[in-house]
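Chemist: Sequence and predicted model, in that order:
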Amino acid sequence: MGDVPSLTSLCMKAISLAASGTDGGFDDLQDVFDLPSDLFDALLMHLSPLAMEKLQAALCCGDMDGSDTIGTTEENKRGRYDELSRTWEALFKVRWPENDQKMPRIRLIEVPAFVGSHEDKERIDWHQRYWESHLQECLDEASEKALLPSFDGCIKEIGISNALLDSIGCCKDKHNVCAKLSYHCQHFGIYARKTRCASFLTEKLEFQATCHRINVYVYKMSFSLQEQVKCSSPVSCKMSSLGISNLKPMSLRAVKLCDVGMGPRIANLVFDALHISSSLLTSLDISDDNLAGWLSKIPRESNTFTPSTLSSDSVGGLTSLSVLNLRGNNLGEDDAEDLKFALLRMPRLKQLDISDNPLTDAGLRSLIPYFLKSIDGPDPLSDIRLENCGLSSSAVVQFLDSIQSLRMPLHSLSLADNNLGSCVGVPLARFLEPSRLRRLNIEDVGLGPLGFQELERGLPDHVDLVWVNISKNRGRMKAAEFLAKLFPSAPELAAVNAGFNFMPADSLRVIGDALYRFPGKLQRVDLTGNANLRAPSPPSVLSDIRFRGKPVLILPSSPSTAAYDDDP
């Protein structure tokens, strides 16, 4: 006859089983922290990692809401954290003994308020290390399944093996939420150390059941997590292990490889694999990756840019692409010429963002032939973003004059954060009527009073704008006078951002009168940042102009006490 279990051991087993559930409740667990230290330490030895996670969450929850039911003194709290940390260390070393000597000292993600010493803040956070390593194993396992030619499902539905579930003490029932990759990403993704990885896991992995949501998301997560363990070449080693060529048969819809440090060589692999695939890719984001010179290595189908080279009859995985983001890749004027030819592979492109690249005027001029053909093509380009590209009015005027009379109208254009100066006012006004533009962003382009004056004088009697951003242009009273003319000329206008334009106090009367007489469909006119404007007291009739109960005119919350002029 076996040994009869003690009442204490039975209670500990019952607590462990209850804590291993996935319902997320913490009410009963909070009482555990009132146990004497010897019983508390003994209990920890019986808990699975999943149960430990719930127990630690209960402790943190109590700290955040000020509860005193989970420890009566700061010393007791500190003791509980130390006991938990030692248990996490033991769990880690049992599961990954080969990695024990590779753990660098790191700064804790969250340090309790009572932990104040430098040594405490720099010690290893075994709790975070455990779940980060577990998540990496889940992603590695899921990536192998996702890259099989037969895979045609959703990332969220990929099952986690019994071995991994058993390692954290999770029930192996196939109907258990723990059995899916989505559970592990949503619950343990916060333990990825770098902000961009944590943000990606918690915000970008939306797991929409009706969407095929790009298997390359697994790449993104894997890249970031590899960086955490100091892989000498995180992108190349992970890309190699996943097998980039296996992208070919997938039914991809969207690829996001943003800020992963992949470099030109890996970018070429991705681009080539997508180009020769049979996927139905609609969105590609390769931004903030410093890819200067990358495009020169992409083979051209032709050395001559002619109307016939841009055709919807092209074949390949990029022919269905409608959204391309190459923002912040350090692409210069030489890259622009290569980009023009690379874009030939994307005949259905609708949105192109090449902002935050030092293209300069020469680069924009190189792209004008592509813009002419793509905007006027059978599947027209409709949204162009050229923010902060080192452009001057010379190339921008040439660009506007070239595309203003095309058969198909441009829907959205952003020229923000380029030093265009006042001389762009007349060309902009000339561009607005025939282009039938709906959204215009000219924030911080240096219009000044003269530029607004020219823009007002040349503004057509009817424009199709529904949204416009003219903020940070130091327009003073001329900016207010432009708005007064814009309101009646744009009957579909819904939102205006005119903040930070150094408008004098009299501007409020000019704008208010025009808004009162021509409210149209306006929902919001933002004048914040104009320190001399503030709501009149007593409230004027402007306060009665509302959209769905909210005031249309948004004014600074309080007058500025600082000197207000336009001097440097």
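Modeler: Yep, that arrived.

Chemist: switch to C-alpha atoms for all contacts and neighbour counts from now on
Modeler: Noted.

Chemist: As a check, name the ranges of all strands in this structure.
Modeler: For the chain, applying DSSP state E gives strands covering 254-256, 283-285, 323-325, 351-353, 383-385, 412-414, 439-441, 467-469, 495-497, 524-526, 546-547, 550-551, 553-554.

Chemist: what does the fifth one rub up against?
Modeler: By that I understand strand 383-385. For strand 383-385, contacts defined as Cα atoms under 8 Å, 6 or more residues apart in numbering pick out 350, 351, 352, 353, 354, 355, 410, 411, 412, 413, 414, 415.

Chemist: Looking at these, state which has the most neighbours.
Modeler: Among the contacts of strand 383-385, residue 355 has the most neighbours (other Cα atoms under 10 Å), with 26 neighbours.

Chemist: Please list all residues in contact with the closest residue to residue 502 other than its chain neighbours.
Modeler: Counting by Cα to Cα, 6 or more residues apart in numbering, residue 476 is the residue found nearest to residue 502 once chain neighbours are left out, at 4.9 Å. Residue 476 is in contact with 448, 449, 501, 502, 503, 504, counting by Cα under 8 Å, 6+ apart.

Chemist: Quick one: closest of the strands of the chain to residue 360.
Modeler: When the strands of the chain are compared by Cα to Cα, strand 383-385 sits nearest residue 360, at 14.0 Å.

Chemist: Now the closest one: buried residues?
Modeler: 383, 384, 385 (16 or more other Cα atoms under 10 Å).

Chemist: Could you give the separation of it from the chain centroid?
Modeler: Offset of strand 383-385 from its chain centre (Cα atoms, centre = their mean, to the nearest Å): 18 Å.

Chemist: Likewise for stretch 477-485?
Modeler: Relative to the chain's own centre, stretch 477-485 is displaced by 35 Å; criterion: Cα atoms, centre = their mean.

Chemist: What is the burial count for the residue lying closest to residue 544 once chain neighbours are set aside?
Modeler: Leaving aside its sequence neighbours, residue 544 sits nearest to residue 551 (Cα to Cα, 6+ apart; 7.3 Å). By other Cα under 10 Å, the residues close to residue 551 number 16.

Chemist: adding another structure so you can compare the two:
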Amino acid sequence: MSTVPCLFNLCVGKITTAIIHGHELTKDIIELPPDLFDNLVRNLSPLALQNIHEFRERSADHSCEFGCKNASFECRQNCGRPFYFRCEDFNTLWMMLFMTRWSNIKRIHPSGIDGNDKSKLNQSLDWQQLYWEKHLQDVLDEAAEKALLPSFDANIGDLTISDSIMDAIGHRDTCCCMKLSFHCNRFGKYMRYLRLQNVLCVAETCELLRGCKLQSLVLRRVISKTQVDGLLMLLKQHRHTLRSLEFIFCHIPSAIFEQFFGCMHIDGSETHGIHDLYIKSSRVFDNKSSLVPSGLLPFLVSGRDLHSLCICDSKLQAMHAKLIFDVLVESSSPLVTLEISENNLAGWLSRVVREPLDSSSFIEPKMPLKSLRELTLRGNNLKKEDAEDLCYILVHMPVLQCLDISDNAIMDGGIRSLIPYFIWALLKDYPLTDIKLNNCNLSCSGVANLLRSLLPIKTPLNTFSVAENELGSFIAAPLAKFLASPGVRKLNIEDIGLGILGFQQLEDQIPRETALQYINISKNRGGNKAACFISKALLYAPNITCIKAGGNIMPPESVEVIYRALKESRDHGTCDVLNNNGVDNRSACNHARWSLTLQHVNPDTSVIYTKKVNLRYWT
């Protein structure tokens, strides 16, 4: 038997329909008493709420009949007029609409806010802008799927939007509202971050997006001349506002890049406004030529505000990398992040002009990469000799904080070459804080030697990672000493072969107070000893918030061990042990994954802190 709708819901439905269709009663709706109006707007659909916004903006542009501009609050009080344009903050409503529609979203903004981490949601964000930006992105993605069909032969703007998307904004009609052109014209002004498929890189799309103020543009699979021409038009159209440009899976002749970068110059000058340039999995470098794509080097030179450069998996050769690096050295760009990864660059660093490595080199950097804070050279087939060459270059980056040379077979010899740099970098005014050496063919001896060299540091490292190196159980003792002096906040020792013996040693030698906030001990086959180490870490690391321990073959009884530690680790704390179905269960189970959560209430501030431990059980 169907439920009879209440009178309020029926009224809200009728009012929503009236607002969506631009009924003249919208003005009367805004004049409702505050309590009734507030209840109404909480139940409006996104499109109806948008219409309320736009009506208020249009009305605020007019003078009141007494001659006062903008119908301000003071004007309406003095003139005795109704309070038409109350300044209600709808931002929370837009945030709720956003999170309801895209509940599982991870990235909602170019800054990378995690939608699942409620503590990071910034209430000052313009959630109305984010809502319609994401909505229009979904509309464009759906339109791209239809345009890719062989049977498609029409205008891009005439593509119809699915009922599911129209229902999501609270409006379904057979009129022009279901066309792509309507959504671009209506909500294009909110677009800042755009991800565009190749099929939409045409002149018609440029016209549809004319009202946008793009700041970030991601281009995927641009391969044909028609798409290149459409892209050139789009770049020219938004060159004044565009700050980030990303190419993914693009196959563009190197000669055409000169046109791309040339059209980005502002008002005929030799400079551009791009802050971030990313070239990922795109074939833009010619393997048979020693020259880089035309226009790229002048583009880097003219980038007065270039902060980030990423060239990843793009067939970059050592000769190309040398030219790019030389240009960056000579340019005045305030480069902060440099990533050159997943390319074959063995021997590249030996070609770079370098100064002799002596004490003066550590004091007065002679290379102008003085602003570089993050350097990623992951997966470039670098060898031991390249690590030796890298040491000569790193000392000329005085504020470098993050170094990632993972997935390079530098072995213990390469680490020995880098240890003098690490010692200097950890004690300088702007110390190195993040070291990532995953899968570098390191042995227990090499890593133990590195850990001993890190003992004199004054403050904890932010990140230290030696995952996926076969270190064995004997690395446990050096690790325990490292954690005590003063250690690291985020430690990644996944898949290093600790085993039961290694976890036993870590449990016995772990210091009674560590700086750990995050630790990954996955894939070390520690069994119940892994659970015993987790219990010690929970007791001795007061700031720990996340432990990843998957793939350790822990028996079901280890749940009780960890639960007791969670209970003892905090005064005034409560602990919940949850399985996949969210059912409380502290005994043996047959479920594949568990989530342990500790909530600690600070008795002084009443602030609630949460601990989560994710475990995987093989029974």
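Modeler: Great, that's in hand. It should be emphasised that the depicted structure is a prediction, and the values quoted were computed from it without experimental measurement.

Chemist: returning to that earlier point: map the residue nearest to residue 502 of the first structure onto the second structure.
Modeler: Counting by TM-score structural alignment, residue 476 of the first structure lines up with residue 527 in the second structure.

Chemist: just residue 359 of the first structure next, same as before
Modeler: In the second structure, residue 359 of the first structure lines up with residue 410, judged by TM-score structural alignment.

Chemist: close enough to count as contact, that match and residue 443?
Modeler: No. Look at residue 410 of the second structure against residue 443 with Cα atoms under 8 Å: they stay out of range, at 11.1 Å.

Chemist: which of those two has more neighbours?
Modeler: Set residue 410 of the second structure next to residue 443 and count neighbours by other Cα under 10 Å: residue 410 wins out with 25 against 16.

Chemist: What sits closest to residue 362 of the second structure if chain neighbours are left out?
Modeler: residue 395 (5.9 Å).

Chemist: was I right about that neighbour contacting residue 421?
Modeler: Yes. Assessed by Cα under 8 Å, residue 395 of the second structure is found in contact with residue 421 at 6.9 Å.

Chemist: overlap in contacts of those two?
Modeler: Common neighbours of residue 395 of the second structure and residue 421, counting by Cα under 8 Å, 6+ apart, are absent.

Chemist: quick one: which of these two has more around it?
Modeler: residue 395 (23 against 18).

Chemist: how about residue 434 of the first structure, what's its match in the second structure?
Modeler: The equivalent of residue 434 of the first structure in the second structure is residue 485 (alignment by TM-score structural alignment).

Chemist: okay, now its match: neighbour count?
Modeler: 18.

Chemist: That one contacts residue 461, doesn't it?
Modeler: No. Here residue 485 of the second structure lies out of contact with residue 461, judged by Cα under 8 Å, at a distance of 10.3 Å.

Chemist: quick one, what contacts the residue lying closest to the match of residue 434 of the first structure once chain neighbours are set aside?
Modeler: Among residues not flanking residue 485 of the second structure along the chain, residue 455 sits closest, at 5.7 Å (Cα to Cα, 6+ apart). For residue 455 of the second structure, the contacting residues are 482, 485, 486, by Cα under 8 Å, 6+ apart.

Chemist: Which one of the contacts of residue 476 of the first structure is nearest to residue 26 of the first structure?
Modeler: Out of these, the member with the shortest distance to residue 26 of the first structure (by Cα to Cα) is residue 501, at 52.4 Å.

Chemist: ok, the corresponding residue of the second structure for the closest one - contacts?
Modeler: Matched to the second structure by TM-score structural alignment, residue 501 of the first structure sits across from residue 552. Listed by Cα under 8 Å, 6+ apart, the contact set of residue 552 of the second structure reads 522, 523, 524, 525, 526, 527, 530, 616, 617.

Chemist: hang on, the earlier thing: ok, the match of residue 434 of the first structure to residue 422 of the second structure distance?
Modeler: 16 Å (Cα to Cα, to the nearest Å).

Chemist: go on, residue 145 of the second structure?
Modeler: 50 Å.

Chemist: Neighbour count: these two, which is higher?
Modeler: Taking neighbours as other Cα under 10 Å, residue 145 of the second structure and residue 422 compare with residue 422 leading, 20 against 11.

Chemist: quick one: what's aligned to the more buried one in the first structure?
Modeler: In the first structure, residue 422 of the second structure lands on residue 371 (TM-score structural alignment).

Chemist: Pull up the gap between its match and residue 126 of the first structure, please.
Modeler: Taken as Cα to Cα, the span from residue 371 of the first structure to residue 126 of the first structure is 54 Å.
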